[in-house]
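**Student:** For reference, the sequence and a predicted model appear below.
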Amino acid sequence: MQTLTRTITNPLIKDEVTFLKTSAETRGAYTLVEVKLAPGGGVPLHYHNSYRETFACVAGELSIQCQKDVVRLQSGQSAVAEANTLHRFFNQSPEPCRFLCRIEPGNPGFEQLLQINYGLARDGKTNAKGMPKGLLNLAYVLSLGETRLPGLLSVLGAFFKILARRAVKKGIAAQLQQQYVRF
């Protein structure tokens, strides 16, 4: 019997995510992932409207930016990005780091966002910053995890909602789900 791996990798942002607990497994209370992040890896500034993220460094050093403040977490330290707080995580040390990220409440869309976006990155279907190529793909992926981006992209929020609905109507969403979502 083949076992289903719950680890996904993204070659662009240089990380590996293992799903320890999904929203379904915690009855919606939380999603818990372990992330291994290479030096120089990380994600751009963003925020989520309906859930908070708690980052707990397990090994190495993890940098967290919330609004304009940057903290460098060592093993055993944690930081929280509340809902609607602009944040990012990144590794500015010369060594890999490992951390836990707890999303509360759990969010199945966030879990799907990671699986789809990492699959697109592995297949060369994202730009150099890891954003899906094609506006319909981008809009749908962002809508899954209720992810909002600052700057010009934030102004386009309503437009992205329309595009996400179009991705569903055109079958693009179903195709992405079928191709990349495994659990």
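**Tutor:** Now that the structure is in, tell me what you want to look at.

**Student:** From now on I want contacts and neighbour counts done on CA atoms only, so please keep to that.
**Tutor:** Will do.

**Student:** Quick check: closest non-adjacent residue to Val17.
**Tutor:** Among residues not flanking Val17 along the chain, Val35 sits closest, at 4.6 Å (C-alpha to C-alpha, 6 or more residues apart in numbering).

**Student:** can I assume Leu153 sits in a helix?
**Tutor:** Yes: assessed with DSSP: H, G, I helix; E, B strand; the rest coil, Leu153 lies in a helix.

**Student:** now the residue nearest the centre of the chain, what's its secondary structure?
**Tutor:** Nearest to the centroid of the C-alpha atoms of the chain, with distances taken as C-alpha atoms, centre = their mean, sits Leu114, at 5.1 Å. Of the three states, Leu114 takes helix under three-state DSSP.

**Student:** mind checking how far it is from Ala121?
**Tutor:** 10 Å (C-alpha to C-alpha, to the nearest Å).

**Student:** what's the answer for Lys68, then?
**Tutor:** Going from Lys68 to Ala121 by C-alpha to C-alpha gives 28 Å.

**Student:** ok, and here's another one to check against it:
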Amino acid sequence: MSEQVYDPNRRQRYEFGREGENLVVEIRVAPGGDVPPHYHPAQEERWTVRQGRVRFKIDGRTVVPEPGAEVVVAPRVKHSFKNVGDGEAHIHVEVRPAGELQAFLEDAAALSRAGYYTRHGLVKSPKGALRMAEFVDRYRDTTVVTLPPPALQRLLFSPLLRLSRRR
């Protein structure tokens, strides 16, 4: 496993490993830590809660698995999760195939630590808006955040991307 990567906005720590072409992530989530609604165009995720109480929302339905139970999310299925327990949650996830998800999570955490956006995903400055537009564009084939809707994101970020590319 790799060194831990911390994302203060999501209240999570990640450790990454590989099993062949698949990514393995051990996630430690503080109480209230979450991931907003999103989907992966080409990757399946298999989640196992090792410790704690985690609520998943998968394609409109809510699942709160017992520790040890597996939750499978197919490609292109919208999902989110939140630690709804009082203590830290430990989640094991296998991503098939790995794709660029590790880089996505590392870069998202770096943007979070740099203070470019709030816990709710709102950018804090013009520079933050440029960085977020670049980030969303770079990983559009890996992860699609669904709030705001992707069509609105494209409308808002397209001019910023053109500006960013001129610099």
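**Tutor:** On my side now, so go ahead. A quick note: this is a predicted structure, and the numbers were derived from the prediction, not measured.

**Student:** hang on, the earlier thing: can you find the partner of the residue nearest to the centre of the first structure in the second structure?
**Tutor:** Per TM-score structural alignment, the equivalent position to Leu114 of the first structure in the second structure is Leu105.

**Student:** need the contact list for the residue nearest to Val17 of the first structure.
**Tutor:** Asp15, Glu16, Val17, Thr18, Arg98, Phe99, Leu100, Cys101 (C-alpha atoms under 8 Å, 6 or more residues apart in numbering).

**Student:** Among the residues you listed, which lie within strands?
**Tutor:** Asp15, Glu16, Val17, Thr18, Arg98, Phe99, Leu100, Cys101 (DSSP state E).

**Student:** Mind jotting down where the strands sit in the second structure?
**Tutor:** Using DSSP E, strands in the second structure cover 5-7, 12-19, 22-29, 34-39, 44-51, 54-58, 61-63, 70-73, 79-83, 89-96, 144-145.

**Student:** Indicate which one of these is closest to His120 of the second structure.
**Tutor:** Closest of these to His120 of the second structure is strand 34-39, at 8.6 Å (criterion: C-alpha to C-alpha).

**Student:** The closest one maps to which residues in the first structure?
**Tutor:** Using TM-score structural alignment, strand 34-39 of the second structure pairs with 42-47 in the first structure.

**Student:** ok, and what's touching that stretch?
**Tutor:** 13-15, 83-91, 147-150.

**Student:** Narrow the residues you listed to just the buried residues.
**Tutor:** 13-15, 85-91, 147-149 (16 or more other C-alpha atoms under 10 Å).

**Student:** which two in the residues you listed are spaced the farthest apart?
**Tutor:** Lys14 and Thr85 (23.8 Å).

**Student:** how far out from the middle of the chain is stretch 126-136 of the second structure?
**Tutor:** Stretch 126-136 of the second structure has its C-alpha centroid displaced from the chain centroid by 16 Å (C-alpha atoms, centre = their mean, to the nearest Å).

**Student:** whoops, I mixed them up, stretch 11-27 of the first structure
**Tutor:** With C-alpha atoms, centre = their mean, you get 9 Å for stretch 11-27 of the first structure.

**Student:** same check, this time on stretch 85-92 of the first structure
**Tutor:** In terms of C-alpha atoms, centre = their mean, the centre of stretch 85-92 of the first structure is set 11 Å apart from its chain centre.

**Student:** What of stretch 74-87 of the first structure?
**Tutor:** Centre-to-centre, stretch 74-87 of the first structure and its host chain are 14 Å apart (C-alpha atoms, centre = their mean).

**Student:** same deal with stretch 83-93 of the second structure?
**Tutor:** With C-alpha atoms, centre = their mean as the basis, the mean position of stretch 83-93 of the second structure lies at 15 Å from the chain mean.

**Student:** And stretch 143-161 of the first structure, by the same measure?
**Tutor:** 14 Å.

**Student:** What's Glu66 of the second structure aligned with over in the first structure?
**Tutor:** Under TM-score structural alignment, Glu66 of the second structure pairs with Gln74 in the first structure.

**Student:** which residues touch the residue nearest to that match when sequence neighbours are not counted?
**Tutor:** Spatial nearest neighbour of Gln74 of the first structure, excluding adjacent residues (C-alpha to C-alpha, 6+ apart): Glu61 at 4.9 Å. For Glu61 of the first structure, the contact set (C-alpha under 8 Å, 6+ apart) comprises Arg72, Leu73, Gln74, Ser75, Asn91, Ser93, Glu95, Pro96, Cys97, Arg98.
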